[in-house]
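Enquirer: Okay, structure incoming, though there's no sequence with it:
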């Protein structure tokens, strides 16, 4: 997939990208994230696979500075196996988020730009047990403030490809244990510094210039 992506960038040679980041330009697009991995947790092992899609729309309020609305939908499945027991516990999760963002474009070459992205918004997560008629295990809702670095390559005057990994931010959320009797809520907040492969995304953008 990486080779195909890079081949596409090299094949789609176009003119300079200045018009694409000038005031008045509208950008439409989205990004995709994929992850699969495992983690040892004391006497158990957790295997996780996930993917996310993030459509968005943006508007350049001045040259090199974009504001817009970003949304995110994520899907996650995990299997936890306790050592020596042969037992597995499976979960499936659906997450969502929406909020405004701001992006600063800094020229590296006439086609390649470094991007500094920042935003905040609301998010939520629903976790179910797929082996018990999709029984709801827990729900989570809260808000986030985050910043992340990235790169955008302008392949043509209308088309750009983006890549990003990592984020720095603050999250605050409330989790509800739906299996407890009575239901139990837990409030949490923390600063997050995460540059793991699970945060990597690839995206495509279409620019409508004046």
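Expert: Perfect, thanks for sending it. Just so you know, these numbers come straight off a predicted model, no measurement behind them. Residues are numbered from 1 along each chain as shown.
Enquirer: make it CA atoms for all contacts and neighbour counts henceforth
Expert: Will do.
Enquirer: name the element residue 10 belongs to?
Expert: Using DSSP states H and E, residue 10 falls within helix 2-11.
Enquirer: which parts of that helix are buried?
Expert: Residues of helix 2-11 classed as buried under the neighbour-count rule (16 or more other Cα atoms under 10 Å) are residue 9.
Enquirer: For whichever helix or strand comes after it, buried residues please.
Expert: Scanning forward in sequence from helix 2-11 by DSSP H and E, the next helix or strand is strand 26-41. Neighbour-count burial for strand 26-41, counted by 16+ other Cα under 10 Å, picks out 26, 27, 28, 29, 30, 31, 32, 33, 34.
Enquirer: what's the answer for stretch 82-99, then?
Expert: Neighbour-count burial for stretch 82-99, counted by 16+ other Cα under 10 Å, picks out 90, 91, 92, 93, 94, 95, 96, 97, 98, 99.
Enquirer: alright, now check it against this:
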């Protein structure tokens, strides 16, 4: 009887990792909790200024394929939106990103599965500005109500997935994203660097690979 109970317990815990093996798929969707912190630094010519820190909303759907046990390679999509008011000025900012990523799940006998991941790709950042205070280093940009910039983006992420069922996991993690762009406006070099650190929650759905002929 003891051996039977032990075998049943091992099988139960093993189910949590049964769908993180080579050939399986994972589909995830994470959402920012609302206290993500963004710091923006803009350099115009030789002058620079730090923008305000602000809360943002974010959503990050992703899909991955397990190339080996525990390692999923795929793509992360991201969307962030925020409205910031600072010294009488109002800025509405939205960013879309697409990044090939790799995520490693540290499989074990528990239902809590830690993970780490990283990715690099493309991002497009759109900013709408309504400036009521003039006389700043941003004066060369005052004529533009809306500015769109494209550039390089990369991210790192980590956390833990709780396997509520053999197929459904609940994610709790942190992530750090960075977007960089450099362009010339009115013969002046303008560099934009957006850094985002956030705490995220979401779900992951693991899809077991179809059994091949001859598998038992």
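Expert: The structure has been received and is ready for your questions. Please read these numbers as outputs of a predicted model, since none were measured by experiment.
Enquirer: Report the TM-score for the pair.
Expert: For this chain pair, the superposition-based TM-score is 0.70 by TM-score structural alignment, normalised by the length of structure 1; 176 aligned residues with a Cα RMSD of 3.3 Å.
Enquirer: a markdown table for the buried residues of stretch 82-99 of structure 1, including distance to residue 128 of structure 1 and secondary structure?
Expert: Below are these laid out as a markdown table (distance: Cα to Cα, whole Å; DSSP: H, G, I helix; E, B strand; the rest coil):
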| residue | distance to residue 128 of structure 1 | secondary structure |
| --- | --- | --- |
| 90 | 9 | strand |
| 91 | 6 | strand |
| 92 | 5 | strand |
| 93 | 6 | strand |
| 94 | 9 | strand |
| 95 | 12 | strand |
| 96 | 15 | strand |
| 97 | 18 | strand |
| 98 | 22 | strand |
| 99 | 25 | strand |
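Enquirer: Kindly indicate which of those residues lies nearest residue 140 of structure 1.
Expert: Using Cα to Cα, residue 95 is the member of the buried residues of stretch 82-99 of structure 1 that sits closest to residue 140 of structure 1, with 9.0 Å.
Enquirer: Tally up the residues packed near residue 182 of structure 2, please.
Expert: Residues near residue 182 of structure 2, counting by other Cα atoms under 10 Å, number 15.
Enquirer: Skipping its backbone neighbours, what lies nearest it in space?
Expert: residue 191 (4.4 Å; Cα to Cα, 6 or more residues apart in numbering).
Enquirer: Name the helix or strand for the one you found, please.
Expert: Using DSSP H and E, residue 191 of structure 2 sits within strand 188-207.
Enquirer: Which parts of structure 2 are helices?
Expert: Per DSSP state H, structure 2 carries helices over the ranges 2-14.
Enquirer: Next, name the residue at the spatial heart of it.
Expert: residue 60 (5.5 Å; Cα atoms, centre = their mean).
Enquirer: Return the distance of the alignment partner in structure 1 of it relative to residue 191 of structure 1.
Expert: In structure 1, the residue matched to residue 60 of structure 2 (TM-score structural alignment) is residue 54. Distance, residue 54 of structure 1 to residue 191 of structure 1, by Cα to Cα, to the nearest Å: 22 Å.
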